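1. Sharing a sequence plus its predicted fold:
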Amino acid sequence: MYFDYSEKTISSEKIYQGKIIQVKVDTVLLPNGKEAKRELVNHPGAIAVLALTPEDKIILVRQYRKPLEKTILEIPAGKLEKGENPLDCAIRELKEETGYIASNMTQITKFYTSPGFADEIIYLYKANSLQQGEAKPDEDEFIETVELSLDEALERIETGEVIDAKTIMAIYYWQLERNKG
């Protein structure tokens, strides 16, 4: 028998409406009949791309991330524009951030980044058959493209230079795929 764990929203108060996110506080009715507050972040969603060169190297970008107050290595990624198809976004972001164009791009998976408080979903794609072009990052993006072998990428996880979930997931996916033969 399945127990219904759902929470009914009684009221919702918008706290902040930004360019990218919305923050609200919902009052909910719990399954036991009590009320609780839920602080929620609404996000339009994003894409991330595991891009592999013909030399079997992963393409990463090095960029400063203000919430972390540090520069990190991560796979190319970006926010979905309103009504944008995730595949179109993946193609656009890969070209903007790295200059690469993929003639073959497939969705690996999609996942929620922090379901305890946010509805952000990331669509993870794999890009193959790449052709190099010219990167054209957004005017507020300052990034450097880095290419690493699988062993080098795994080492960057171990040393803490690669620390974000989407990039770690992509690198481990690449490792599993390679081990399957």
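-> Sure, I can see it. Numbers count the residues shown, from 1 in each chain.

2. hey, let's count contacts and neighbours off CA atoms from now on
-> Will do.

3. List the residues that contact the nearest residue to residue 21 once chain neighbours are set aside.
-> Taking C-alpha to C-alpha, 6 or more residues apart in numbering as the measure, residue 21 lies nearest to residue 43, with 5.0 Å between them; neighbours along the chain are not counted. When the contact criterion is C-alpha atoms under 8 Å, 6 or more residues apart in numbering, the partners of residue 43 are 20, 21, 22, 118, 119, 120, 121.

4. Name the nearest residue to the fourth one, ignoring sequence neighbours.
-> Using C-alpha to C-alpha, 6+ apart and skipping residues adjacent in sequence, the residue nearest residue 118 is residue 41, 4.6 Å away.

5. Pasting the second one now:
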Amino acid sequence: MSADDKHLIERRLASETLFKGNFLEARRDTVALPDGRSATREYVTHPGAVVVVPLLDDGRVVVERQYRYPVGRVMVEFPAGKLDAGEDPLTCGQRELLEETGYSAREWARAGEMHLAIAYSTEVLHIYFARGLQQGERQLDEGEFLDVFAATPAQLLDWSRSGELTDAKSLSCLLWLQNLLSGAWTLDWHTDPGQIPTPAG
């Protein structure tokens, strides 16, 4: 936070839990506004998650089709999953890639992070790219059903334009992928996971 942001910052005065589930919690806070008045903020706390962009040697990427109950439709998306308590994001990404797709990767690169819904959620998604993929057996969780397939970046961009692909994390990853393929952005690839920078904070 910059010192120049002081006129924007809200300060928490009180907090209450509205709902606590298996991994989501809804809270209502009373905050002091920059002008001295008070207001309430309702939001969801989330442990964070990881999304992986798996690059095949032929130029295609590995994606999934999965039914998402809250929106009531089958979604096209990149492999992703929530962080376990205290889990390193890269470890989570490696685990989710293997469990959901059966692939493991020779090289990994951290692309950054994104906040999924800043108005009402604490969720942070860590973005990783993976290449040098090797196919193995999927290890889906109990009650998890999804299809895995490969698509070209051009297909994914077409689907995002047509409205077939509307998942926010996957659209953000497509921006990264498009800039990576054009040479506008670069990634720092590593075969040794210990050399990959860890998220700040």
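-> In hand now; what should we look at? This structure is a prediction, so every number in the text was calculated from the model and none was measured.

6. The residue nearest to residue 21 of the first structure maps to what in the second structure?
-> Using TM-score structural alignment, the equivalent of residue 43 of the first structure in the second structure is residue 46.

7. what does residue 92 of the first structure give?
-> Under the alignment (TM-score structural alignment), residue 92 of the first structure maps onto residue 95.

8. Tell me the secondary structure of its match, please.
-> Counting by DSSP: H, G, I helix; E, B strand; the rest coil, the backbone at residue 95 of the second structure sits in helix.

9. just the helices in the second structure please.
-> Counting by DSSP state H, the second structure has these helices, from start to end: 89-101, 153-162, 168-182.

10. angle of the second one against helix 168-182?
-> Computed with axes from the mean of the first three to the mean of the last three C-alpha atoms, to 10 degrees, the direction of helix 153-162 of the second structure lies at 140 degrees from that of helix 168-182.

11. Who are the packing partners of helix 153-162 of the second structure?
-> Here helix 153-162 of the second structure touches helix 168-182, going by 3 or more C-alpha pairs under 8 Å, 6 or more residues apart in numbering; DSSP states H and E.

12. do the same with the longest one
-> When contacts are defined as 3+ C-alpha pairs under 8 Å, 6+ apart, helix 168-182 of the second structure sits against helix 153-162.

13. quick one: the helix it packs on to the first structure mean distance?
-> Helix 153-162 of the second structure, aligned to the first structure and superposed, deviates on average by 1.3 Å (mean C-alpha distance after the TM-score superposition for the first structure).

14. tell me which residues of that helix are tucked away?
-> Of the residues in helix 153-162 of the second structure, 153, 156, 157, 160 count as buried by neighbour count, 16 or more other C-alpha atoms under 10 Å.

15. which residues touch the third one?
-> Contacts here follow C-alpha under 8 Å, 6+ apart; on that basis residue 157 of the second structure touches residue 174.

16. what does it align to in the first structure?
-> In the first structure, the position corresponding to residue 157 of the second structure is occupied by residue 154, as judged by TM-score structural alignment.

17. What is the neighbour count of the residue lying closest to residue 148 of the second structure once chain neighbours are set aside?
-> If you skip the residues right next to it in sequence, residue 148 of the second structure has residue 64 as its closest partner in space, 4.5 Å away by C-alpha to C-alpha, 6+ apart. As a burial measure, the neighbour count of residue 64 of the second structure was computed by other C-alpha atoms under 10 Å and equals 19.

18. Sounds good, over and out.
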